[in-house]
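# Sequence and predicted structure, then a few things I'm wondering about:
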Amino acid sequence: MNNINYIILFDGECNFCSFWVKYVIRRDKKDVFRFTSLQSEKGKVLLNKYEVDSALDSVVLIENDKVYIKSTAAFRILRLLGGFRSIFYGLIIIPAFIRNFFYDVMAKYRYKIFGKSDCEFVPTQNRKNKFL
């Protein structure tokens, strides 16, 4: 487990967020990402440790003890996955307030568009090692 450098905190009740987690897991060829939901005890501990507001409506990336949120987190995750997805990291040059405006709109309507799960995301047996 020494190669774990990246922790992704996500909304475990959000269907879109769960899809995103599955997408990252399938493409994490170097096995460097670990996951926990924002609602979980471990998620709450990490939010507290890194002084992230627990009311934050965002994906959170912890990369070598540095915290990234919203669009910056999403673009960094894509860059870290490598391959053609890395080109999207170039959008980081767009000012954060513009990127995050679109991120926030998506976050606001994600339940309405993609639905909300009645229970927290539960990983399959063969993916349990990816979760804290």
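Looks like it arrived, so ask away.
# from here on, contacts and neighbour counts on C-alpha atoms
Will do.
# Flag every buried residue along the helix or strand hosting residue 107.
Assigned by DSSP states H and E, residue 107 belongs to helix 96-114. Within helix 96-114, the residues scored as buried using 16 or more other Cα atoms under 10 Å are 99, 100, 103, 107, 110, 111.
# Now distance to residue 83 too, for these, in JSON lines please.
Shown next, in JSON lines, are these (distance: Cα to Cα, whole Å):
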{"residue": "99", "distance to residue 83": "22"}
{"residue": "100", "distance to residue 83": "24"}
{"residue": "103", "distance to residue 83": "23"}
{"residue": "107", "distance to residue 83": "26"}
{"residue": "110", "distance to residue 83": "27"}
{"residue": "111", "distance to residue 83": "30"}
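# Pasting the second one now:
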Amino acid sequence: MTPTQTPPSAPVLLYDGVCGVCNAAVRTILRYDHRGTLGFAALDSDFARETISRHPELAGLDTAVFVRHPEEPGEAVYVRSSTLLQVAAYLGGWWRLTLAAYMIPPAVRDWLYGRFAAVRYRVGGRYDTCPIPTADVRSRFLDSAY
């Protein structure tokens, strides 16, 4: 396995593929993911649809989702602000400093997340289609179109 391949049990980040802020976040994660194992899938991908079918509570959500142990018996999903904190924990290093946000009640964290999510297209723009990842990281995107 090369560092740019996503192992079957590696975590996966589901994200809004047409959101400029979300795509910038994915590029940032790719830059700092020294393990090189986190996978990515747009919310409108087959992988995301299958994950949502296993977790009906995700139906209708328009938020980033962190999937730990995808397609395994212990699969767990994290949404809203918990997604961001799971990504920070995964990245490690100085990103772990943001885990202090766990001291903020989840309802408050999620409210703040929701406020930003509501204006994310105004802040970062919106693509007409999901941008195609570069060849060196394409194998980490779980979409059959790539």
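Yep, it's here. All of these numbers come straight from a predicted model, not from anything done at the bench.
# For residue 91 of the first structure, state which of the buried residues of helix 96-114 of the first structure is nearest.
Taking Cα to Cα as the measure, residue 91 of the first structure sits nearest to residue 99 out of the buried residues of helix 96-114 of the first structure, at 8.5 Å.
# Aligned to the closest one, what sits in the second structure?
In the second structure, residue 99 of the first structure lines up with residue 109, judged by TM-score structural alignment.
# excluding its backbone neighbours, what's nearest its match?
residue 81 (5.9 Å; Cα to Cα, 6 or more residues apart in numbering).
# What's the one you found aligned with over in the first structure?
In the first structure, residue 81 of the second structure lands on residue 71 (TM-score structural alignment).
# And for residue 59 of the second structure?
When the first structure is aligned by TM-score structural alignment, the residue opposite residue 59 of the second structure is residue 54.
# On the secondary structure side, give me the element for its match.
According to DSSP H and E, residue 54 of the first structure maps onto no helix or strand at all.
# Can you name the residues that contact the residue lying closest to it once chain neighbours are set aside?
In this structure, residue 54 of the first structure finds its nearest non-sequential neighbour in residue 47, 6.4 Å apart by Cα to Cα, 6+ apart. Contacts for residue 47 of the first structure (Cα atoms under 8 Å, 6 or more residues apart in numbering) come out as 38, 53, 54.
# Same list, the residues you listed, but as JSON lines with distance to residue 89 of the first structure please.
Output for these, formatted as JSON lines (distance: Cα to Cα, whole Å):
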{"residue": "38", "distance to residue 89 of the first structure": "24"}
{"residue": "53", "distance to residue 89 of the first structure": "25"}
{"residue": "54", "distance to residue 89 of the first structure": "26"}
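# Alright, that wraps it up for me.
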